[in-house]
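Asks: Fold the following, please.
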Amino acid sequence: MLDVRRMQILRAVVAGGSVTAAAANLGYTPSAISQQVAALEKEAGLPLLERAGRGVRPTAAGRLLADHAAVISRQLAEAETELADLRAGRTGRLTICYFASAGAPLLAPALAVFRARHPGVRIDLRITDDPLSDVAHDRADLALVVTPHSRHPGVRLVHLLDDPYRAVLPRGHRLAAQRVLDLSDLADEPWIRGERPGPCLTPILDGCAAAGFSPGFVVESDDYPTTQGFVAAGLGVSLLPRLGLTGRHPDVVVRRVRSPEPARAIHAAVRETSAAQPVLDRLLTALQETARR
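Replies: Prediction:
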């Protein structure tokens, strides 16, 4: 295998026209330069230099290796520049998985802050069925998740915020005039289920259990606008997370609940080894700043 350092020494000899000139430019002795060239000739299996008056000139093999040494030097310089840009957050690429109700109120403003600071970083956004697995298997760099029922080895959860649930009632409902409701006030109401079974539905069921009842679901929905539409039509009441109420139906009212107030915990999931990507830590900082606001 050819030694790259010796190739650079050969390049210096070819550029200087003599072993003595290369030794002076590199700070070596002429004897050390000659030894390195001889070792490179042994690796190449061909002579690399020939006498030319008081100096030397490259053979065809010597010119070939000197030209490649120049290419390697340029590539190393480019690699160092790109690595410095990556460390500084001037370049890079991040893949983020998120869920819909966290997109507009949380992720979008965080990305606006991040892009203002790091305009050269490319961001790819995805909604997937198993974001924790995507992070664990390096298909995504970060995922926004609600506290999962199970953990993945090698994945770290960073708490961003607690998103409280609000009661959504038809306009004109008997409880609509109250600013805050006890959760037990809704015990006998028909319910619209706006969450699929999973970590977003669990806080609702746990809250209702703590208030002494189990909600009677009469309609199932898989998105918040549709849920609001069913509520507006008078088919029942619902609990929806605050972040999911950015687009409010005109024929519903939204009220705080207490005793208890259910909430879902939203986290950023990253690999334990994410410290190897400084720019990812800066995105996480932008998410934390947005969550605090």
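Asks: switch to C-alpha atoms for all contacts and neighbour counts from now on
Replies: Fine.
Asks: Can you check which helix is longest in this structure?
Replies: Determined from DSSP state H, the single longest helix within the chain is helix 60-88.
Asks: buried sites along that one?
Replies: Residues 61-63, 65-69, 86 are the ones in helix 60-88 that count as buried (16 or more other CA atoms under 10 Å).
Asks: Check stretch 100-116 too.
Replies: Within stretch 100-116, the residues that count as buried by 16+ other CA under 10 Å are 100-103, 105-107, 109-111, 113-115.
Asks: With stretch 246-260 instead?
Replies: For stretch 246-260, by 16+ other CA under 10 Å, it's 249, 252-257, 260.
Asks: Stretch 141-159 now?
Replies: Neighbour-count burial for stretch 141-159 [16+ other CA under 10 Å]: 141-147, 155-157, 159.
Asks: So what's the gap between stretch 126-136 and the chain middle?
Replies: 11 Å (CA atoms, centre = their mean, to the nearest Å).
Asks: Now for residue 89: which residues touch it?
Replies: Each residue near residue 89 by CA atoms under 8 Å, 6 or more residues apart in numbering is listed here: 118, 120-121, 278-279.
Asks: one step back: now the buried residues of stretch 246-260 in TSV, with distance to residue 9 and secondary structure?
Replies: Formatted as TSV, those follow (distance: CA to CA, whole Å; DSSP: H, G, I helix; E, B strand; the rest coil):
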residue	distance to residue 9	secondary structure
249	74	coil
252	78	strand
253	78	strand
254	76	strand
255	77	strand
256	75	strand
257	76	strand
260	75	coil
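Asks: out of those, who's nearest residue 229?
Replies: For the buried residues of stretch 246-260, the residue nearest residue 229 by CA to CA is residue 249; the value is 7.0 Å.
Asks: The structure of the following sequence is requested for comparison with the preceding one:
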Amino acid sequence: MLDMRRMQLLRAVVTSGSVTAAARNLGYTPSAVSQQMATLEKEAGITLLERSGRGVRPTDAGRLLTEYAALIGRQVAEAETALADLRAGRTGRVVVRYFATVGATLLAPALAELRGEHPGIQVDLRLTGSDDPLPEVREGRADVALVVRPRGGAFVDGVRFVHLLDDTYRAVLPKGHRLASKRVLDLSDLAEEPWVASEWPGPCLDAILTACGAAGFSPDFAVESEDYATAQGFVAAGLGVSLVPVTGLAGHHPAVVVRKVRNPEPVRAIYAAVRGPGPDPIALRGLLDALRRAATP
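Replies: Presented below is the predicted three-dimensional model:
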């Protein structure tokens, strides 16, 4: 196998025109350079240099290796520059998994900030469906996943959770509903109402059911909905009342009213799940910082 350092030394000899000149330029002794060239010729299995007057010139094989040595040198320099940019956070790649309602309200402003501060960082975004994104984070296929989980939830091996936001729920009522005139509702005010389910089974629905349980009732879901916009449409049609998180109310239906809820106030906790325990690469750390700022009112 050819030694890359000896190839670079061959390049210096060919460029300098002699072993003596190359040795002088590099701070070596001529005998040391000659020994390295002899070893490189044994590795190559062919003569690389031939005498020319007081100096040397490359054979065809020597010229070939010299050209490759120059190419390798450029590639190594490029690699060193790329590594320096990566270490400094000027470049990099972050793979992000997120759910729909945090896309516009939380992730978009964070990415805009990240792009402004680190334009060389590439972000790979993918919307999560029903699949749990935590295995992707644990196995290194994703750098961060935005998830909803209970406060103080169970430990997940290989994953660290960074709290971003407590997303409170609001009551959504049809205009003209008997409770629409109240500015703030007790959750128990909705106990006898038919409900439009705004969440699929999982941590978001669990937050609603837990709050309703604390208020002394279980909601009677008359209609199930796949998303918050559809749920509001069902509410507007008079099919029931619903709870929708603030991040899902960026543009609410004109035929509904939105009211605060208390005793208790339902809330879902949003976290950034990252591979633990760290330290985080600069690109990921920059995104987490931007997410925290986007989540701050």
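Asks: returning to what we had before: in the buried residues of stretch 246-260 of the first structure, find the pair that's most separated.
Replies: It's 249 and 260 that sit farthest apart of those, by CA to CA, at 25.2 Å.
Asks: Any idea how many residues pack against residue 124 of the second structure?
Replies: The number of residues packed near residue 124 of the second structure is 12, by other CA atoms under 10 Å.
Asks: by how many degrees do the host helix or strand of it and helix 60-87 diverge?
Replies: In this assignment (DSSP states H and E), residue 124 of the second structure forms part of strand 121-127. On the basis of axes from the mean of the first three to the mean of the last three CA atoms, to 10 degrees, strand 121-127 of the second structure is oriented at 70 degrees to helix 60-87.
Asks: And the contacts of strand 121-127 of the second structure?
Replies: With contact meaning CA under 8 Å, 6+ apart, strand 121-127 of the second structure is reached by 89-100, 115, 283.
Asks: Buried by neighbour count, from those: which ones?
Replies: Judged by 16+ other CA under 10 Å, buried ones among the contacts of strand 121-127 of the second structure: 89-99, 115, 283.
Asks: So which of those residues is the closest to residue 289 of the second structure?
Replies: Closest approach to residue 289 of the second structure among these (CA to CA): residue 283, at 10.1 Å.
Asks: Hmm, residue 95 and that closest one touching each other?
Replies: No - using CA atoms under 8 Å as the test, residue 283 of the second structure is too far from residue 95 to be in contact (10.4 Å).
Asks: sorry, back to before: now, the buried ones among the contacts of strand 121-127 of the second structure that are in helices?
Replies: Residues of these located in helices (DSSP H): 115, 283.
Asks: Counting by contacts, list what the strand or helix carrying residue 9 of the first structure packs against.
Replies: Element membership for residue 9 of the first structure (DSSP H and E) is helix 4-16. Identification of packing neighbours for helix 4-16 of the first structure by 3 or more CA pairs under 8 Å, 6 or more residues apart in numbering; DSSP states H and E yields helix 19-26, helix 30-44, strand 55-58, helix 60-88.
Asks: any chance of those in TSV, with distance to residue 164 of the first structure too?
Replies: Formatted as TSV, those follow (distance: least, CA to CA, whole Å):
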stretch	distance to residue 164 of the first structure
helix 19-26	68
helix 30-44	70
strand 55-58	76
helix 60-88	37
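Asks: of all the ones you listed, which lies closest to residue 243 of the first structure?
Replies: Closest to residue 243 of the first structure of these is helix 60-88 (CA to CA; 32.8 Å).
Asks: name the helices or strands packed onto the closest one?
Replies: helix 4-16, helix 278-292.
Asks: Could you identify which of these is most buried?
Replies: Here the criterion is mean neighbour count by mean count of other CA atoms under 10 Å, and of these the winner is helix 4-16, at a mean of 21.
Asks: how big is the offset of that helix relative to the second structure?
Replies: Here the mean offset of helix 4-16 of the first structure against the second structure after fitting is 0.7 Å, by mean CA distance after the TM-score superposition for the first structure.
Asks: re earlier: now distance to residue 177 of the first structure too, for the buried residues of helix 60-88 of the first structure, in a markdown table please.
Replies: Output for the buried residues of helix 60-88 of the first structure, formatted as a markdown table (distance: CA to CA, whole Å):
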| residue | distance to residue 177 of the first structure |
| --- | --- |
| 61 | 91 |
| 62 | 90 |
| 63 | 89 |
| 65 | 85 |
| 66 | 85 |
| 67 | 83 |
| 68 | 80 |
| 69 | 80 |
| 86 | 55 |
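Asks: Closest one of the residues you listed to residue 270 of the first structure?
Replies: Of the buried residues of helix 60-88 of the first structure, the one sitting nearest to residue 270 of the first structure (CA to CA) turns out to be residue 86, at 18.4 Å.
Asks: Quick one: map residue 159 of the second structure onto the first structure.
Replies: Mapped onto the first structure by TM-score structural alignment, residue 159 of the second structure lines up with residue 155.
Asks: and what of residue 178 of the second structure?
Replies: Using TM-score structural alignment, residue 178 of the second structure lines up with residue 174 in the first structure.
Asks: Can you report how many residues neighbour that match?
Replies: 9.
Asks: Next, it: secondary structure please.
Replies: coil (DSSP: H, G, I helix; E, B strand; the rest coil).
Asks: now it: how far from residue 216 of the first structure?
Replies: The spacing between residue 174 of the first structure and residue 216 of the first structure, counted by CA to CA, to the nearest Å, is 18 Å.
Asks: mind checking how far residue 7 of the second structure is from residue 96 of the second structure?
Replies: In terms of CA to CA, residue 7 of the second structure sits 43 Å off from residue 96 of the second structure.
Asks: whoops, residue 90 of the second structure was the one
Replies: Taking CA to CA, one finds residue 90 of the second structure at 18 Å from residue 96 of the second structure.
Asks: Spell out the residue ranges of the strands in the stretch 101-250 of the first structure.
Replies: With DSSP state E, counting those that start in this stretch, the ranges of strands along the stretch 101-250 of the first structure come out as 121-126, 142-146, 155-170, 180-182, 190-193, 216-220, 238-241.
Asks: Quick one: closest of those to residue 28 of the first structure.
Replies: That would be strand 121-126 among those, by CA to CA, at 43.0 Å.
Asks: average distance between the closest one and the second structure?
Replies: If you overlay the two and look at strand 121-126 of the first structure, the average distance to its match in the second structure is 2.1 Å (mean CA distance after the TM-score superposition for the first structure).
Asks: buried set for that strand?
Replies: So strand 121-126 of the first structure, judged by 16+ other CA under 10 Å, has buried residues residue 121.
Asks: That concludes my questions; thank you for your assistance.
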